[in-house]
Every structure is written in C-alpha cells, then in structure tokens.
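Engineer: model the following, please.
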Amino acid sequence: MTATRPSEFCRPCAMPVNNLPLHDADHLTQGGNQALIVLNEQVYNLRITRAGKLILTK
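Structural biologist: Take a look at the predicted model:
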C-alpha cells in the first residue's frame, strides 16, 4: 500500500486526523538518506534506499 502525502504537509511533525504522529523521512534525514533513532538507549539506523523504501536496522 502506498500512502499519499498531503500537499500542505511540510513540517517535520504533524498531527493527522487519527491523532498518530506523522514524521517526514526527508526531515528526519535532513535531506540525506540516513538518520539515527534512539529508543530505550538502543540506537537504530533509518535508511532511505535508492528505490525510495525505508529500512530500519539496529
């Protein structure tokens, strides 16, 4: 399933109708293709592939 991005969405974090946080991967990676995410003192690597897919690894 492919989600479409609302045209007015341009902030790093927005609150859509269903009250779940919505984050733009381009903002998380600051225009690059990788970002580090920390959860419970564990560091994860978020990567955007050349095909535009997201991969999250520990």
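Engineer: alpha carbons only for contacts and neighbour counts from here, please
Structural biologist: Will do.
Engineer: and stretch 27-43, which residues are buried?
Structural biologist: Buried residues in stretch 27-43, counting neighbours by 16 or more other Cα atoms under 10 Å, are found at 28, 33-35.
Engineer: I'd like the structure of this one too, to check against the first:
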Amino acid sequence: MPSVDLPPLPPSPARLLSTARPASAVHAPAVDSRLLLNGAREIEIVHGDKVYRLRHTRNDKLILVK
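Structural biologist: Next up, the predicted model:
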C-alpha cells in the first residue's frame, strides 16, 4: 500500500476517555478511516466468504453494509 501523508487527527472523546480506563482493560487496535479508504468514498472488505461495503457518506459518517 502506498504511503499517504495525512494531517494529525484531533483528540477524540473516546481517546481522551481511554486514559481513564483501568490498566487491565483490553484496547482494540485503532485504524484511521482515511488509511482504509485511501481517498475513495467506498471500499469492499472481504471477511471469509462475505463481502462488505464501507461507505463514507456526505454527512461524514461511515456505513458498513453486507
């Protein structure tokens, strides 16, 4: 995958709250949606034998559909 220069993300409320969690809490890995979409408005994600579509809407929301 080619390297893409992206501006830094502002701190999200979830990231700010993550410091308040106990050390024993398991954190899921975070992936910037701009890296996944790579400039596209929609991508296909293959999971096993299923194909999902991840779409970035005009309202700046993400929708994942089967």
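Engineer: tm score of chain vs chain?
Structural biologist: Once the chains are laid over each other, their TM-score by TM-score structural alignment, normalised by the length of structure 1 reads 0.63; 46 aligned residues with a Cα RMSD of 2.4 Å.
Engineer: give the helix, strand or coil label for the equivalent of Arg34 of structure 2 over in structure 1.
Structural biologist: Aligned counterpart of Arg34 of structure 2 in structure 1: Asp26 (TM-score structural alignment). What DSSP: H, G, I helix; E, B strand; the rest coil gives for Asp26 of structure 1 is helix.
Engineer: right, and Asp26 of structure 1 touches Gly32 too?
Structural biologist: Yes. Counting by Cα atoms under 8 Å, Asp26 of structure 1 sits close enough to Gly32 to count as a contact (7.1 Å).
Engineer: anything in contact with each of the two?
Structural biologist: Shared contacts of Asp26 of structure 1 and Gly32, defined by Cα atoms under 8 Å, 6 or more residues apart in numbering, are absent.
Engineer: tell me which element His51 of structure 1 is part of?
Structural biologist: For residue 51 of structure 1 the amino acid is Ala, not His. Per DSSP states H and E: Ala51 of structure 1 is located in neither a helix nor a strand.
Engineer: and for the equivalent of it over in structure 2, the neighbour number?
Structural biologist: For Ala51 of structure 1, the aligned residue in structure 2 is Asn59 (criterion: TM-score structural alignment). By the measure other Cα atoms under 10 Å, the count of residues near Asn59 of structure 2 is 6.
Engineer: returning to that earlier point: dump the residue contacts of the match of Arg34 of structure 2.
Structural biologist: With Cα under 8 Å, 6+ apart, Asp26 of structure 1 has these contacts: 32-33.
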